[in-house]
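Engineer: Give me a model of this one.
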Amino acid sequence: MTAMNSTPIDPAALAADYWSTSIIDIHPGSIQVRGYPIQELIGAISFPQMIWLMLRGELPGAGEARLLEAALVASVDHGPHAPSIAISRMAVSCGLPLNGAMASALNTLDDVHGGAGQQTVELFHIVERAQADGASLEAAVESSIDAFIVAHGKYLPGFGHRFHPVDPRAGRLLAMVDEAAAEGVVSGRYAAIARAIEALLKGRKSKPIPMNIDGATAVIYAELGFAPELARGVFCLSRAVGILSHAWEQRGRGERNKGPMPRQMPYRYTGHATRHVEEEGQ
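Structural biologist: Alright, predicted model coming up:
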């Protein structure tokens, strides 16, 4: 095989370059992840550490791994009324295998349901850039929030919760961030930004608008240096555990075609009253 300029092309080298990766190197009898033999990782590192290694290329420190693990644990599940969880249950009852139910559920984790963590990290970065331009923390937060609302509407990701007056997960996660900051594991600047946003919202609304799970985990992901998109990706890894758990429980119930609400509860029809084609033709 030759190119138009008659330069010889090595098909094997072309294919090797086409699928090049810095993540994993596999040969007969050998598997190396980011340069580490897999047998040396097995039993030596935790799953959160493996996630970090795969995404970031190096092993995290103990404090970093502890924060990542905390965020993963906190986001696993939020009850059968959460759309992704409900979809996993309905999918299983419609005959899908576990992997199909998981895929159906994970595909709902987009901007509205599942995207708030990414959006909150992006908001923190906007505030951070305003500070870098010379604004005080309070001024940076105020201008950034105003601009965000103009661009995206009044809903502010990471703050307030439709179900919990105070999200029971957020406080513990923030306390762990504070501990890590005191130990020099993270800077603490994103926790400060998040709390400044919380204070601004309280002042404007005359009532607390506390940080929720998305805001607290966004603090962790930002403090750990994860890109905004990875905040959503890692959340998907966490929520997949809840999705699998609910799908498996549903499998054991033997229900068929589980709908979004019990059959005994009718929906409300808001369309035309009964009409007939013959009458309309007159």
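
Engineer: CA atoms for contacts and neighbours, from now on please.
Structural biologist: Fine.

Engineer: Give me the secondary structure label for Gln264.
Structural biologist: coil (DSSP: H, G, I helix; E, B strand; the rest coil).

Engineer: Okay, Val185 and Ser143: tell me how far apart.
Structural biologist: From Val185 across to Ser143, the span is 29 Å (CA to CA, to the nearest Å).

Engineer: Between those two, tell me which one has more neighbours.
Structural biologist: The neighbour count for Val185 versus Ser143, taken as other CA atoms under 10 Å, is higher for Val185 (18 against 14).

Engineer: Find the nearest non-adjacent residue to the more buried one, please.
Structural biologist: For Val185, ignoring the flanking residues on the chain, the nearest one in space by CA to CA, 6 or more residues apart in numbering is Gly63 at 6.1 Å.

Engineer: helix, strand or coil for the one you found?
Structural biologist: The three-state label given to Gly63 by three-state DSSP is helix.

Engineer: How many residues are close by it?
Structural biologist: So Gly63, with other CA under 10 Å, has 18 neighbours.

Engineer: do Glu229 as well
Structural biologist: Glu229 has 14 neighbours, counted by other CA under 10 Å.

Engineer: for it, what are its contacts?
Structural biologist: Shown in contact with Glu229 (CA atoms under 8 Å, 6 or more residues apart in numbering): Gln118.

Engineer: Can you name the element that comes right after the helix or strand hosting it?
Structural biologist: According to DSSP states H and E, Glu229 maps onto helix 228-251. Of the helices and strands lying after helix 228-251 in sequence (DSSP H and E), the nearest is helix 277-280.

Engineer: Figure out how far that next one is from the centre of its chain.
Structural biologist: Distance of helix 277-280 from the chain centroid (CA atoms, centre = their mean, to the nearest Å) equals 52 Å.

Engineer: Here is a second sequence; please produce its structure as well for comparison:
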Amino acid sequence: MSDIDPTGAVAEWWATGISRMEPGVIELRGRPVQDLIGTTGLAPMIWLLLRGDLPGPREAALLEAALVAAVDHGPQAPSIAVARMAATCGIGLNGAVASAVNTLGDSHGGAGEQCVLLMDEIIERERAGAALETAAAQVIAGWPRYLPGFGHRFHPVDPRRDPLLSLVEDAVRDGIVAGDHLRAGLAVEAHLAEGRARPVPMNIDGATAVVYAELGFPAPLARGLFVLSRSIGILAHAWEETQQGRRNKGPMPRTILPAHLRP
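Structural biologist: Presented below is the predicted three-dimensional model:
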């Protein structure tokens, strides 16, 4: 108890198990920060702060793979486009990044969280006695028309799917993760492929949802981790845009705006 908080009211008001700070002391989940600096990577630090302990090497590598996979998808992604436009408005990098992150909602950025919920429901039905294929069909039939985590408007097969799922398969084989969410995700893929000439494979949201769920992160953190990952690309695009010297960049090139098309 310090002299500036003799009753401990402030300390109790802001009580947290995440960090402790006193003069000369910074602890994160009970570990001195000086012991973590230079010895702990960013992915294990994310795990530590969210979960309270450090992951094993294979768990950390799997988490990092998912974070790396989702950093960017080009300026056609709304969050990236917003970052680039905002960066030309004079609000600085912090404002540009914040503006972009605030677009990561249910429709853009939320599919990973929704896909975990989808797979959770399939697993729950299977544990209640339904065959996996039956459970997947039942859940899909009751889901709204949009099925999160499957199909992609640009890629016939999302190039991030196979390497991520391959890592999960290796982790299942070696007993690092259980594999229930992987099986559920693949069951959805198989169901969606029935009767179709063109399959509907998992996209990045589905593949990272499998990774995060297999690692034990609850559905809302699938979105939170995606936000952390995509923030890297957002920052890079915002910084690149600031270097190009444009002001007030809009969604369309000025050369096709009505004022430029007058005879």
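
Engineer: Got a TM-score for the pair?
Structural biologist: Aligned and superposed, the two chains score 0.94 in TM-score terms (TM-score structural alignment, normalised by the length of structure 2); 254 aligned residues with a CA RMSD of 1.2 Å.

Engineer: Counterpart of His113 of structure 1 over in structure 2?
Structural biologist: Matched by TM-score structural alignment, His113 of structure 1 corresponds to His108 in structure 2.

Engineer: what comes up buried for stretch 59-70 of structure 1?
Structural biologist: The neighbour-count check on stretch 59-70 of structure 1 (16 or more other CA atoms under 10 Å) flags Leu59, Pro60, Gly63, Glu64, Ala65, Arg66, Leu67, Leu68, Glu69, Ala70 as buried.

Engineer: ok, so of these, who is nearest Ala181 of structure 1?
Structural biologist: Relative to Ala181 of structure 1, the closest of these is Gly63; by CA to CA it sits at 9.8 Å.

Engineer: For Pro48 of structure 1, see how far away the closest one is.
Structural biologist: Distance of Gly63 of structure 1 to Pro48 of structure 1, computed by CA to CA: 12 Å.

Engineer: go on, Leu244 of structure 1?
Structural biologist: According to CA to CA, Leu244 of structure 1 and Pro48 of structure 1 sit 18 Å apart.

Engineer: try Ser104 of structure 1
Structural biologist: For Ser104 of structure 1 relative to Pro48 of structure 1 (CA to CA), the value is 24 Å.

Engineer: Ok, Ala65 of structure 1 next?
Structural biologist: 6 Å.

Engineer: what helix or strand does the equivalent of Ser99 of structure 2 over in structure 1 sit in?
Structural biologist: Counting by TM-score structural alignment, Ser99 of structure 2 corresponds to Ser104 in structure 1. Ser104 of structure 1 belongs to helix 98-106 when assigned by DSSP H and E.

Engineer: and if you look at Ala259 of structure 2?
Structural biologist: Assigned by DSSP H and E, Ala259 of structure 2 falls within helix 258-261.

Engineer: Now do the helices in the stretch 1-150 of structure 2.
Structural biologist: 9-13, 33-36, 42-51, 57-69, 78-87, 92-101, 111-127, 132-142 (DSSP state H, counting those that start in this stretch).

Engineer: which one of those is the most hemmed in?
Structural biologist: Across these, averaging neighbours per residue (mean count of other CA atoms under 10 Å) puts helix 78-87 on top, at a mean of 25.

Engineer: which outside residues touch it?
Structural biologist: Residues contacting helix 78-87 of structure 2 (CA under 8 Å, 6+ apart): 72, 74-75, 93, 95-97, 99-101, 103-104, 108, 233-235, 237-239, 241-242, 248-251.

Engineer: so that helix matches what in structure 1?
Structural biologist: Taking TM-score structural alignment as the measure, structure 1 aligns residues 83-92 with helix 78-87 of structure 2.

Engineer: mean distance, the matching stretch to its aligned residues in structure 2?
Structural biologist: Once fitted to structure 2, stretch 83-92 of structure 1 is off its aligned match by 0.5 Å on average (mean CA distance after the TM-score superposition for structure 1).

Engineer: next one: stretch 234-242 of structure 1
Structural biologist: With mean CA distance after the TM-score superposition for structure 1, stretch 234-242 of structure 1 departs from structure 2 by a mean of 0.4 Å once superposed.

Engineer: Counterpart of Asp53 of structure 2 over in structure 1?
Structural biologist: Counting by TM-score structural alignment, the partner of Asp53 of structure 2 is Glu58.

Engineer: Next one: its match from Glu249 of structure 1, what distance?
Structural biologist: On the measure of CA to CA, Glu58 of structure 1 and Glu249 of structure 1 end up 37 Å apart.

Engineer: Gly160 of structure 1 too?
Structural biologist: 30 Å.

Engineer: Same question for Arg204 of structure 1.
Structural biologist: As judged by CA to CA, Arg204 of structure 1 and Glu249 of structure 1 stand 44 Å apart.

Engineer: do the same with Gly100 of structure 1
Structural biologist: 15 Å.

Engineer: And for Pro37 of structure 1?
Structural biologist: According to CA to CA, Pro37 of structure 1 and Glu249 of structure 1 sit 37 Å apart.

Engineer: cool, and Asp214 of structure 1?
Structural biologist: Separation of Asp214 of structure 1 from Glu249 of structure 1 (CA to CA): 26 Å.

Engineer: what do you get for Ala74 of structure 1?
Structural biologist: Remark: distance between Ala74 of structure 1 and Glu249 of structure 1 (CA to CA) = 20 Å.

Engineer: cool, and Glu128 of structure 1?
Structural biologist: Glu128 of structure 1 is 44 Å from Glu249 of structure 1, by CA to CA.

Engineer: what's the angle between the helix holding Ser104 of structure 1 and helix 83-93?
Structural biologist: 150 degrees (axes from the mean of the first three to the mean of the last three CA atoms, to 10 degrees).

Engineer: Superpose on structure 2 and give me the mean offset of helix 98-106 of structure 1.
Structural biologist: For helix 98-106 of structure 1, the mean deviation from structure 2 after alignment is 0.2 Å (mean CA distance after the TM-score superposition for structure 1).

Engineer: From the contact counts, what lies against that helix?
Structural biologist: For helix 98-106 of structure 1, the packing partners by 3 or more CA pairs under 8 Å, 6 or more residues apart in numbering; DSSP states H and E come out as helix 83-93, helix 228-251.
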